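Visitor: Build me a model:
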Amino acid sequence: MNLPYNSTTYPNYLGHATQSESSVSWESSLFPALVQTNCYKYLMFFACTMLVPKCDSHTHQRVPPCRSLCRSSKERCESVLGIVGLQWPEDTDCNQFPEDGPSVTCLLPDPDVDG
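Guide: Coordinates of the predicted model:
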């Protein structure tokens, strides 16, 4: 999936217990509808952190997305979702994720994506 990590753990942040359950959710969710939009490049990494969360190799715990990753994805994509008649998923409230900082382990926005 071209992610900067290669270990994941379940359940994921959407409550899916297996990878196949996540795959079905991915295929039937709003994300494929956004492939043709500019927001897709911002949403893709965030969606992956939710569906296939990184597993910390030392603690064997899932690593959450940082709040800034969630917020940047939401800011760039929420209006596009509205255009196609969709809303930002309620179970992805950005306030549930940690703020990034020196003593916090979370996944940040991709620095290669234009801000």
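Visitor: rest of the way, CA atoms for contacts and neighbours
Guide: OK.
Visitor: Now do the helices in the protein.
Guide: Taking DSSP state H, the helices of the chain run over residues 19-28, 40-51, 67-83.
Visitor: Which positions within the first one qualify as buried?
Guide: Read that as helix 19-28. 19, 22 (16 or more other Cα atoms under 10 Å).
Visitor: hang on, the earlier thing: tell me which of the helices of the chain sits most buried.
Guide: helix 40-51 (a mean of 21; mean count of other Cα atoms under 10 Å).
Visitor: For that one, name the packing helices and strands.
Guide: Applying 3 or more Cα pairs under 8 Å, 6 or more residues apart in numbering; DSSP states H and E, we find helix 40-51 packed against helix 67-83.
Visitor: From Pro11, how far off is His60?
Guide: 13 Å (Cα to Cα, to the nearest Å).
Visitor: more crowded one of these two?
Guide: The neighbour comparison of His60 against Pro11 (other Cα atoms under 10 Å) goes to Pro11, with 16 against 12.
Visitor: can you tell me which residues contact the more buried one?
Guide: 17-18 (Cα atoms under 8 Å, 6 or more residues apart in numbering).
Visitor: how does it look with 10 Å?
Guide: 17-19, 22, 51-53, 62 (Cα atoms under 10 Å, 6 or more residues apart in numbering).
Visitor: And Arg62, by the same measure?
Guide: Applying Cα under 10 Å, 6+ apart to Arg62 gives the contacts 7-13, 49, 52-56, 105-106.
Visitor: wait, which of those residues is closest to Met1?
Guide: Of all these, Met1 sits closest to Val52, with 9.9 Å by Cα to Cα.
Visitor: which residue sits closest to the closest one, ignoring its sequence neighbours?
Guide: Using Cα to Cα, 6 or more residues apart in numbering and skipping the chain neighbours, the partner closest in space to Val52 is Thr8 (5.8 Å).
Visitor: Let me see the contact set for Val104.
Guide: 63, 66, 98.
Visitor: compare with the first, here's sequence two:
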Amino acid sequence: MHIFYPTGLVLAMLVPMLAVSDFEPVNSWSYKKNPTCVDIPEDLRLCYTVGYHSMRLPNLLEHETMAEVKQQAGSWVPLVHKGCHPSTQVLLCSLFAPVCLDTAIYPCRRLCEAVQDGCMPIMEAFGFPWPSMLNCSKFPEGEVCIDTNDTTANTSVISVCPPCDDDMSLDAILEHMCASEFTIKAKIKEVRKENNDKKVILQKSKAVRLGNLKKEALKKMVLYLRNGEACNCQQLDSLGSMNLLMGRKVGKRYLLTGIHKWDKSKEFKKTIRRHKCPNTDFQFK
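Guide: Here you go, the predicted structure:
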């Protein structure tokens, strides 16, 4: 028996269909620690709009406090914004913010595999492997589990390099910025092809948010757009234009994780400079 769980549907409507004796949970450790039912707070951006209003603590990722859930979930919001699969939010929130039921209900394996097919190329473009927390083989196949009617990946987004998707609201840009390790304002001097990547040489770089990097790193910073040769990045075609660039260090390289045209409006500049990111040290691990 499966729970079909389309985005926007209140899961409570399906509670009468559940029979706890129908299955053995994959891992019900958290439900043996006196779990509590709490409202999903508005600032838990990943799951506030998922379609139900209450969640269990501890959750299915061993987070015991809401502060920990918020900290760990924040870095996943940009992946949902990328639209790599319509059920990405459902999969993530079934683990970060499990619905309040007497028994742990895990995502179905086919749901996990469908999201993986759509989103793994996006994550690889950012230098992240598919995380162990989303190892699809550990989720149930024929038991009660959370599923959706849509298991088709949105492959159209791959035509544009994921870091180059500039069709974002200001809120989405801020969340993307906070999920990256550093953010700079810079003009692009030159773009070269290097193997399957694009090598981005900068000029006039200025720190916006450096994280653990030192200012000296900006002087010789070169960014790489992973697998950039196979997709389009319109922003890199406008040499000399000012851009907001985001990235992270992987090994000895600085990978480009986001690039947006610099908005000269006072509102944009003021918001970018004054925005304070929460402590999101968890990065798609």
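Visitor: before we move on, the earlier item: pick out whichever of the contacts of Arg62 of the first structure sits closest to Glu75 of the first structure.
Guide: Thr49 (17.1 Å).
Visitor: Distance-wise, check the aligned partner of that closest one in the second structure relative to Leu60 of the second structure.
Guide: The alignment partner of Thr49 of the first structure in the second structure, by TM-score structural alignment, is Ser94. Per Cα to Cα, Ser94 of the second structure is found 8 Å from Leu60 of the second structure.
Visitor: and if you look at Met123 of the second structure?
Guide: 22 Å.
Visitor: which residues touch the residue mapped onto Arg109 of the second structure from the first structure?
Guide: Taking TM-score structural alignment for the superposition, Arg109 of the second structure sits opposite Arg67 in the first structure. Counting by Cα under 10 Å, 6+ apart, Arg67 of the first structure makes contact with 73, 93-100, 106-109.
Visitor: do that again at 6 Å, thanks
Guide: The contact partners of Arg67 of the first structure, by Cα atoms under 6 Å, 6 or more residues apart in numbering, come to 94, 97-99.
Visitor: What is the nearest of the contacts of Arg62 of the first structure to Ser28 of the first structure?
Guide: Val52 (15.8 Å).
Visitor: what about that closest one, distance to Ser22 of the first structure?
Guide: On the measure of Cα to Cα, Val52 of the first structure and Ser22 of the first structure end up 8 Å apart.
Visitor: most centrally placed residue in the first structure?
Guide: Phe46 (2.4 Å; Cα atoms, centre = their mean).
Visitor: Could you measure from that one over to Ser68 of the first structure?
Guide: Phe46 of the first structure is 10 Å from Ser68 of the first structure, by Cα to Cα.
Visitor: Same question for Trp88 of the first structure.
Guide: For Trp88 of the first structure, the distance to Ser68 of the first structure - Cα to Cα - is 16 Å.
Visitor: same thing with Tyr42 of the first structure?
Guide: For Tyr42 of the first structure, the distance to Ser68 of the first structure - Cα to Cα - is 12 Å.
Visitor: Ala179 of the second structure: what's it in contact with?
Guide: Ser75.
Visitor: Before we go further, Tyr224 of the second structure is sitting in a strand, right?
Guide: Yes. If the criterion is DSSP: H, G, I helix; E, B strand; the rest coil, then Tyr224 of the second structure is within a strand.
Visitor: Aligned against the first structure, show me the partner of Phe139 of the second structure.
Guide: By TM-score structural alignment, Phe139 of the second structure lines up with Phe97.
Visitor: picking up where we left off before, just the ones of the contacts of Arg62 of the first structure in strands?
Guide: Among the contacts of Arg62 of the first structure, DSSP state E puts 54-55 in strands.
Visitor: Filter the contacts of Arg62 of the first structure down to the buried ones, ChimeraX style.
Guide: Burial among these is assessed by 16+ other Cα under 10 Å; the matching ChimeraX selection reads:
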select :8,9,10,11,12,13,49,52,53,54,55,105,106
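Visitor: tell me which of the contacts of Arg62 of the first structure is nearest to Cys77 of the first structure?
Guide: Using Cα to Cα, the contacts of Arg62 of the first structure come closest to Cys77 of the first structure at Thr49, 16.2 Å.
Visitor: Number of residues surrounding the closest residue to that closest one other than its chain neighbours?
Guide: Once flanking residues are discounted, Thr49 of the first structure sits nearest to Pro65: 6.1 Å by Cα to Cα, 6+ apart. Other residues near Pro65 of the first structure come to 28 when the count uses other Cα under 10 Å.
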